[in-house]
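Undergrad: Here is my input; please provide its structure:
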Amino acid sequence: MFNSRPIRMSTQSEKADLLKKLHHSGKMLVLPNIWDAAGALLLEKLGYPAVATASAAIARAHGYEDGERIPFDFLLAIVSQIVKSVDLPVTVDIETGYAGDHETLKSNIKKLIAAGVAGINIEDTDVRSRELVPVNEQAEKLKLIGRVAERANTRLFINARTDIFLVKTDLSEEQKLAHAIERGRAYVEAGADGVYPIFATDESTIKTLVGALKVPVNVLARVGAPDLDVLQRLGVARVSFGPNVHRTTLLALESMLGSVKEGLSHRPVTGPLA
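TA: Okay, here's the model as predicted:
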């Protein structure tokens, strides 16, 4: 059968503008991260206003480990199909950019924009050493990304992730919070549209970050994090799920297929919802 979906009229920049507006609407943007076009279509069907990918989910769904092990061109092909499948703005987790130098990073950002991507997550951990990149170096990467979009006469929502709460350090929680604010402010000055202090879970910490950064703050939904209604009250603009949707889906699939293997019933697969 022919695809009866309507012709898409929105440009990449229009979708990037919409993604930015969604972060400033006053209603928290909830993004259960997906890894393929089927997941994106499901989010669109359910009425989600945007689509976000998870690097770990995409990698593991295609036989790779997280940490930029999946080839960038393969990732780009997957992302391109996701973008084509929906009318929604798509924001992509690009880890550290899949680039060891600025020229490669520029090339990768150009390809993502050409594919229609409306936004990106980019993190500040070195993919090889697993240590935090110096603030000034990460700020230069963010400035470079902004220049690439500007020279292409497009927009791109840049969600700058800081891993200060994720990496192992000897810092106290108070020191981590101070560093998160310092890095967040530097990233915003360098052109970031939002800040993602991943693994920040304490209510007081999140509230302080929201107040100090003055830009949309992204929180990861995980064990120990406040629930969605609390995050909304704290002023959080965006909630991500990282690889958790993929992990939960695999656990449900394992249970279903395990039941079939034991010969109990085929109905977990062939029931009324199948």
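Undergrad: okay, CA-based contacts and neighbour counts for the rest of this
TA: Noted.
Undergrad: and the closest residue to Val117 other than its chain neighbours, what does it touch?
TA: Excluding the flanking residues, the one nearest Val117 by C-alpha to C-alpha, 6 or more residues apart in numbering is Val90, at 5.6 Å. By C-alpha atoms under 8 Å, 6 or more residues apart in numbering, Val90 lies in contact with Ala50, Val51, Ala52, Thr53, Ile82, Val83, Val117, Ala118, Gly119.
Undergrad: Find the centremost residue of this structure, please.
TA: Asp93 (4.4 Å; C-alpha atoms, centre = their mean).
Undergrad: Now do the SS call for the nearest residue in space to that residue that is not next to it in sequence.
TA: Excluding its sequence neighbours, the residue lying closest to Asp93 (C-alpha to C-alpha, 6+ apart) is Asn121, at 4.7 Å. Secondary structure state of Asn121, per DSSP: H, G, I helix; E, B strand; the rest coil, is strand.
Undergrad: residues near Asn121, how many?
TA: 24 (other C-alpha atoms under 10 Å).
Undergrad: how about it, what does it touch?
TA: Per C-alpha under 8 Å, 6+ apart, neighbours of Asn121: Thr91, Val92, Asp93, Ile94, Glu95, Ile158, Asn159, Ala160, Arg161.
Undergrad: any idea how far it lies from Pro268?
TA: 37 Å (C-alpha to C-alpha, to the nearest Å).
Undergrad: Same question for Leu132.
TA: On the measure of C-alpha to C-alpha, Leu132 and Pro268 end up 45 Å apart.
Undergrad: out of the two, which sits in the busier spot?
TA: The neighbour count for Leu132 versus Pro268, taken as other C-alpha under 10 Å, is higher for Leu132 (19 against 16).
Undergrad: One more, please, to line up against the first structure:
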Amino acid sequence: MTTAEHAAELRRLHTAPELLQVVNVWDVVSATAVAALPGTRALATASHSIAATYGYPDGEQIPLDLMLDMVGRIARGVDVPVSADLEAGYGDAGETIRRAIGEGVAGANLEDQLKPLDEAVAAVRAAVAAADAEGVPFALNARTDAFVHGRGRPLEVNVADAIERGRAFLDAGATCVFVPGMFGDDVVAELVAGIGELRVSVIGLPGVPAPARLQELGVARVSYGPTTQRVALGALQDLATSLYDGGVLPEGIRPLN
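TA: Model (predicted):
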């Protein structure tokens, strides 16, 4: 499939009645391992995990060229649409999206970092315009950090802020609104009611409703951020500990690389 075809499919998956689950990956081998599963319809990269792979902290500390090189390798290494976590756009959301499309990326997360609303909306508009100029129906998952950077504020303030920003991002052309945070059914229902059914994306965390419930609540997408890499690294540490303690490699290791 072409990048435009992958992007159209990714947008369709966001608006389909069935919840879109995307398991986050960080390099080509993690991507191909997950893409091989029958349940995989699309993949998402995790910026935190890719930065950690190269030895950088999260938060646009990794050089953009390195980030784009990796997401491009991932996109070219699998046969499903790839949504890239491109943080806040690395200083130029439009140009970053344009370059990501050139790497074969079909969609992206773009976070607002709780910047003034007009600045955040301008970044979304720039990203959408860049994709339109490339002729790609890009699936932009516009992220609001109302909860991530709004810690300490009353819950109702964060909910109202997320809804206001989410509506503005959709009006600016975003496909979906990503509202990461640790909250339950009631907040998810408020966000869906305020932003729109099949327009809200959340992150799977302990305490967040299970996928089946998220689908019942009208959520479009759930992803898992850097947690997937942490699980893999935890398994590696556990294996190393077992070997150091005199253990042996377990039976049934799958040759996934």
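Undergrad: Now do the same for the residue nearest to Val117 of the first structure: its match in the second structure.
TA: The equivalent of Val90 of the first structure in the second structure is Val82 (alignment by TM-score structural alignment).
Undergrad: Near the counterpart of Thr241 of the second structure in the first structure, how many other residues are there?
TA: Using TM-score structural alignment, the equivalent of Thr241 of the second structure in the first structure is Gly258. With neighbours defined by other C-alpha under 10 Å, the count for Gly258 of the first structure comes to 12.
Undergrad: Which helix or strand contains Ala232 of the second structure?
TA: helix 227-244 (DSSP states H and E).
Undergrad: any idea how far the closest residue to Leu31 of the first structure other than its chain neighbours is from Arg222 of the first structure?
TA: Distances taken as C-alpha to C-alpha, 6+ apart place Ser240 nearest to Leu31 of the first structure, at 5.2 Å, with adjacent residues excluded. Going from Ser240 of the first structure to Arg222 of the first structure by C-alpha to C-alpha gives 9 Å.
Undergrad: the more surrounded of these two?
TA: Neighbours per residue (other C-alpha under 10 Å) separate Ser240 of the first structure from Arg222, with Ser240 holding more: 21 against 15.
Undergrad: what sits against that one?
TA: Neighbouring residues of Ser240 of the first structure by C-alpha under 8 Å, 6+ apart: Val30, Leu31, Pro32, Asn33, Asn218, Val219, Leu220, Ala221.
Undergrad: which SS class is the residue mapped onto the fifth one from the second structure?
TA: The pairwise alignment with the second structure assigns Asn218 of the first structure to Ser201, based on TM-score structural alignment. Following three-state DSSP, the label given to Ser201 of the second structure is strand.
Undergrad: mind listing what Ser201 of the second structure touches?
TA: Asn141, Cys176, Val177, Phe178, Val179, Pro180, Val219, Ala220, Arg221, Val222, Ser223.
Undergrad: What lines up with the second one in the first structure?
TA: When you say that, I think you mean Cys176 of the second structure. Using TM-score structural alignment, Cys176 of the second structure sits opposite Gly194 in the first structure.
Undergrad: same thing with Ala100 of the second structure?
TA: With TM-score structural alignment as the criterion, Ala100 of the second structure matches Leu112.
Undergrad: now Ala146 of the second structure
TA: For Ala146 of the second structure, the residue aligned by TM-score structural alignment is Ile164.
Undergrad: my read: that match touches His179, true?
TA: Yes - at 7.1 Å, Ile164 of the first structure and His179 qualify as touching, with contact defined as C-alpha atoms under 8 Å.
Undergrad: Between these two, which has more neighbouring residues?
TA: Legend: neighbour count by other C-alpha under 10 Å for Ile164 of the first structure and His179, higher for Ile164 (25 against 17).
Undergrad: for the more buried one, what are its contacts?
TA: Leu132, Lys176, His179, Ala180, Pro197, Ile198 are the contacts of Ile164 of the first structure under C-alpha under 8 Å, 6+ apart.
Undergrad: tell me the SS of it?
TA: coil.
Undergrad: how near is it to Tyr196 of the first structure?
TA: Taken as C-alpha to C-alpha, the span from Ile164 of the first structure to Tyr196 of the first structure is 10 Å.
Undergrad: Next: Val245 of the first structure.
TA: 18 Å.
Undergrad: Show me which of these two is the more surrounded one.
TA: Tyr196 (24 against 16).
Undergrad: Cool, thanks, signing off.
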